[in-house]
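# Structure for this input, please:
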Amino acid sequence: MRRKNAFMLFLTAFIWGTAFVAQSVGMDYLGPFGFNGIRSLIGGVALLPCIYILGKINKNSNEKGDVKTLAAGGICCGLALFAASSMQQIGIQYTTAGKAGFITAFYIVLVPVFGIFLGKKTGWKIWLAVALALAGLYFLCITESFSVGRGDIYVFIGALLFTVHILVIDYFAPRTDGVKMSCIQFFVAGILSMFPMAAFETTTVEGIMRSWGPLLYAGVLSCGVAYTLQIIGQKNMNPTVASLILSLESCISVLAGWAILGEQLSVREGVGCILMFAAIVLAQIPEKQSKNRQTAAL
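Reported below is the predicted structural model:
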């Protein structure tokens, strides 16, 4: 189960990393709220047939959780997702992509820090993996002198909100149906995005038609598939380990730019990728049980 969950989270990171290409092209014709809103609604619609099929397959199984828990989880996840993605997208307009990637990746540190206040235990291997991941992300993302500006503050707020999103999923995922909760969160995030889109952006049918490819990729795969894999993969998974695996999105985005767009991968970025993968491997090594716990198990 641990390996299966880790693979799901890695696949999530892969889809998100490659989706940066689609998001970059789609933003040529749509504003940040318009793009996020439409792709979220597409993601929610894409999950409806999946829910129907899974319902037929598991017709005789007991329904996990109640409707109230499902609704609460979907709404809370949707609110957190809308707020986090909005802050990140706004911040990117005022800062560089490298700084935004590094600041957003602070959720790797913030998840275990927040987890301490929620009573979650984190071993020394996880903290060492966190340190390696941060070092890797620094080499991967920071290519210019670091300074704090308005955009950096927005992106940092987004990182805080992404941390909340991960912890909210960690709370609700074991208690309810993950696919249904994912569907609800996308409709919530998509509907909420429509209000600032109507107030601050000009969205045209022509712009949507020109962005249909990126919207479908970002909606069906990045939203409908990846976020659902995240919810399912995080079940009974240490949220710190989950955030480390998901942070591979940064490495994969660099590799996708090199493979698809012909962008060059520098030695510095290569070192960052190696450190990130080392952190993931370290985080997946199980802790040795103490003698007392082994004796008790016997």
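
# Could you use CA atoms for every contact and neighbour count after this?
Will do.

# burial count for E63?
If you count neighbours by other Cα atoms under 10 Å, E63 ends up with 12.

# So it, which state does it fall into?
Taking DSSP: H, G, I helix; E, B strand; the rest coil as the rule, one finds E63 in the coil state.

# same thing with D28?
Remark: D28 carries the secondary structure label coil [criterion: three-state DSSP].

# Can you tell me the centre-most residue of this protein?
Among the residues of the chain, the one closest to the centroid is L246, at 6.3 Å (Cα atoms, centre = their mean).

# In contact with that one, which residues are there?
Contacts were defined as Cα atoms under 8 Å, 6 or more residues apart in numbering; by that measure L246 touches 9-10, 12-13.

# distance of it from S253?
L246 sits at a distance of 12 Å from S253 (criterion: Cα to Cα, to the nearest Å).

# Could you also give me the structure for this next sequence, so I can compare it with the first?
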Amino acid sequence: MKEKSSIYADFSLLIVAIIWGSGFVVTKNSLNHITPYYLLAFRFMISFFLMGIVFFKRLRKAKLKDWKAGFLIGIFLFGGFATQTVGLNYTTAGKQAFITATNVVMVPFIYWAISKKRPDIYEVIAVFLCFTGIGILSFESNLRFGYGEFLTFICAIFFALHISTIGYFSKDHDPIVLSVIQILAAGILSTIFALLFEPRITKVSNEAVFSILYLAIFGTLIAFLVQNIAQKYTSSTHTAIILSLESVFGGIMALIFLKEPFTIRFLIGCIAILISILTTETKWDFLKKNIEQNNNSGKVKRV
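A predicted model of the protein is given here:
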């Protein structure tokens, strides 16, 4: 039964990865019609009100420790989306999708800080490959690390912290309550930043309304609700590897819908990052098993 629940959780997280992959394209388009922090403010507050209506009874029973945990997770959530959305103004959706996915390599090291469990050699190698991929993907011809790529790298750190804290708190807290509270926290912070750092908006275009509703309902409400519930039945690192597939979906959708250029450099950088993700999460166990099976099948029994 536990194994069946784990399979359902993994499949649910795959759906989340597809939704988030499409989010890079939708967000990139929406930034032509609305500023980053107002986009986030609308996105998170609409999601909070919808979730608040549906789960009002559960939210009313939330204790102080639930609010503390939810707000901490929400701070990391806001940090991730703020740096990601602002960064998308200065880089391509395809590049950002793959750099954001590097959070999967960071999760074991954050877990090390929490549990004192040191990363193994595979995770160390993965970090080297990951940063090599980021360098190939992001450094410009004059060896300058672009502003958009820098913000996206910071966003990956925030999302690694977000995944790790959800994994830590979801075992002892109602995941739905955590979802609602973290989205409220992100909404409040987004609103404050929008009012402080961006010009007041007087009108929202139809294109912006579509993007806001898509990101609020699918990219936030449904995706984070599913993530928080699914993480109750699987590990943080397992969650990270599945959610990292958003980079693949995001890169493909950016090439198809945004007509972003496809270059050899882009391909090599993406491959290096994907190999780093596979290294840290699978330890290449599937190759070891195949070699062992081949060796065993080649042995001849003596009578």
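
# Against I46 of structure 2, how distant is the residue lying closest to T132 of structure 2 once chain neighbours are set aside?
With Cα to Cα, 6 or more residues apart in numbering as the measure, A272 is the residue that lies nearest to T132 of structure 2, at 7.0 Å, once sequence neighbours are left out. From A272 of structure 2 across to I46 of structure 2, the span is 38 Å (Cα to Cα).

# Same question for E198 of structure 2.
Applying Cα to Cα, one obtains 20 Å for the distance of E198 of structure 2 from I46 of structure 2.

# Comparing the two, which shows the higher neighbour count?
Looking at E198 of structure 2 and I46 with other Cα under 10 Å, you find the greater number of neighbours at I46, namely 22 against 13.

# tell me the strands in structure 1, going along the chain?
Counting by DSSP state E, structure 1 forms no strands at all.

# residue in structure 1 matching L245 of structure 2?
Residue correspondence to structure 1 (TM-score structural alignment): L245 of structure 2 is matched to L248.

# Near the equivalent of S164 of structure 2 over in structure 1, how many other residues are there?
Under the alignment by TM-score structural alignment, S164 of structure 2 pairs with L167 in structure 1. Residue crowding around L167 of structure 1 was assessed by other Cα under 10 Å; the count is 22.

# Find the nearest non-adjacent residue to L167 of structure 1, please.
Computed as Cα to Cα, 6+ apart, the closest residue to L167 of structure 1 that is not its neighbour in sequence is P239, at 7.0 Å.

# In structure 2, what residue corresponds to that neighbour?
Aligned against structure 2 by TM-score structural alignment, P239 of structure 1 finds its counterpart in S236.

# Neighbours of that match, how many?
When neighbours are counted by other Cα under 10 Å, S236 of structure 2 comes out with 21.

# any idea how far L258 of structure 2 is from it?
S236 of structure 2 sits 32 Å away from L258 of structure 2, taking Cα to Cα as the criterion.

# now do D174 of structure 2
The spacing between D174 of structure 2 and L258 of structure 2, counted by Cα to Cα, is 39 Å.

# returning to that earlier point: so the residue nearest to L167 of structure 1 sits right up against V164, yeah?
No - assessed by Cα atoms under 8 Å, P239 of structure 1 is found out of contact with V164, at 11.0 Å.

# would you list every one of the helices in the stretch 151-300 of structure 2?
Using DSSP state H, counting those that start in this stretch, the helices found in the stretch 151-300 of structure 2 span residues 175-197, 206-214, 223-230, 236-243, 246-257, 264-282, 285-298.

# want to throw the ones you listed into JSON lines with distance to V26 of structure 2?
Supplementary listing: these in JSON lines, determined by distance: least, Cα to Cα, whole Å:
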{"stretch": "helix 175-197", "distance to V26 of structure 2": "18"}
{"stretch": "helix 206-214", "distance to V26 of structure 2": "6"}
{"stretch": "helix 223-230", "distance to V26 of structure 2": "15"}
{"stretch": "helix 236-243", "distance to V26 of structure 2": "18"}
{"stretch": "helix 246-257", "distance to V26 of structure 2": "10"}
{"stretch": "helix 264-282", "distance to V26 of structure 2": "21"}
{"stretch": "helix 285-298", "distance to V26 of structure 2": "36"}
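
# residues shared between the contacts of L246 and S253 of structure 1?
Between them, L246 of structure 1 and S253 have no joint contacts when contacts are counted by Cα under 8 Å, 6+ apart.

# Look up the closest residue to the aligned partner of F48 of structure 2 in structure 1, ignoring the ones flanking it.
With the correspondence set by TM-score structural alignment, F48 of structure 2 lines up against G44 in structure 1. Closest residue to G44 of structure 1 apart from its sequence neighbours, by Cα to Cα, 6+ apart: C183 at 4.7 Å.

# which residue lines up with that neighbour in structure 2?
Alignment of C183 of structure 1 against structure 2 is given by TM-score structural alignment, with V180 as its counterpart.

# wait, what's in contact with its match?
Residues in contact with V180 of structure 2 (Cα under 8 Å, 6+ apart) are 48, 51-52, 59, 70.

# same thing but at 7 Å, please
The neighbourhood of V180 of structure 2, defined by Cα atoms under 7 Å, 6 or more residues apart in numbering, consists of 48, 51-52.

# distance of the spatially closest residue to F128 of structure 2 that is not a sequence neighbour from I121 of structure 2?
The spatial neighbour of F128 of structure 2 that comes closest, neighbours along the chain excluded (Cα to Cα, 6+ apart), is S276 at 7.9 Å. For S276 of structure 2, the distance to I121 of structure 2 under the criterion Cα to Cα works out to 12 Å.

# now I271 of structure 2
20 Å.

# more crowded one of these two?
Set I271 of structure 2 next to I121 and count neighbours by other Cα under 10 Å: I271 wins out with 16 against 12.

# how far away is that one from A186 of structure 2?
32 Å.

# With A272 of structure 2 instead?
A272 of structure 2 sits 32 Å away from A186 of structure 2, taking Cα to Cα as the criterion.

# V26 of structure 2 too?
As for V26 of structure 2, its distance to A186 of structure 2 is 19 Å (criterion: Cα to Cα).

# and if you look at N32 of structure 2?
From N32 of structure 2 across to A186 of structure 2, the span is 22 Å (Cα to Cα).

# Give the residue from those two that has the larger number of neighbours.
Neighbours were tallied for N32 of structure 2 and for A186 using other Cα under 10 Å; the higher tally belongs to A186 (29 against 12).

# right, and the more buried one touches G79 too?
No - if you go by Cα atoms under 7 Å, A186 of structure 2 and G79 don't touch, sitting 8.3 Å apart.

# between the helices of the stretch 151-300 of structure 2, which one is nearest to A93 of structure 2?
Between A93 of structure 2 and the helices of the stretch 151-300 of structure 2, the shortest gap by Cα to Cα is with helix 246-257, which sits at 6.0 Å.
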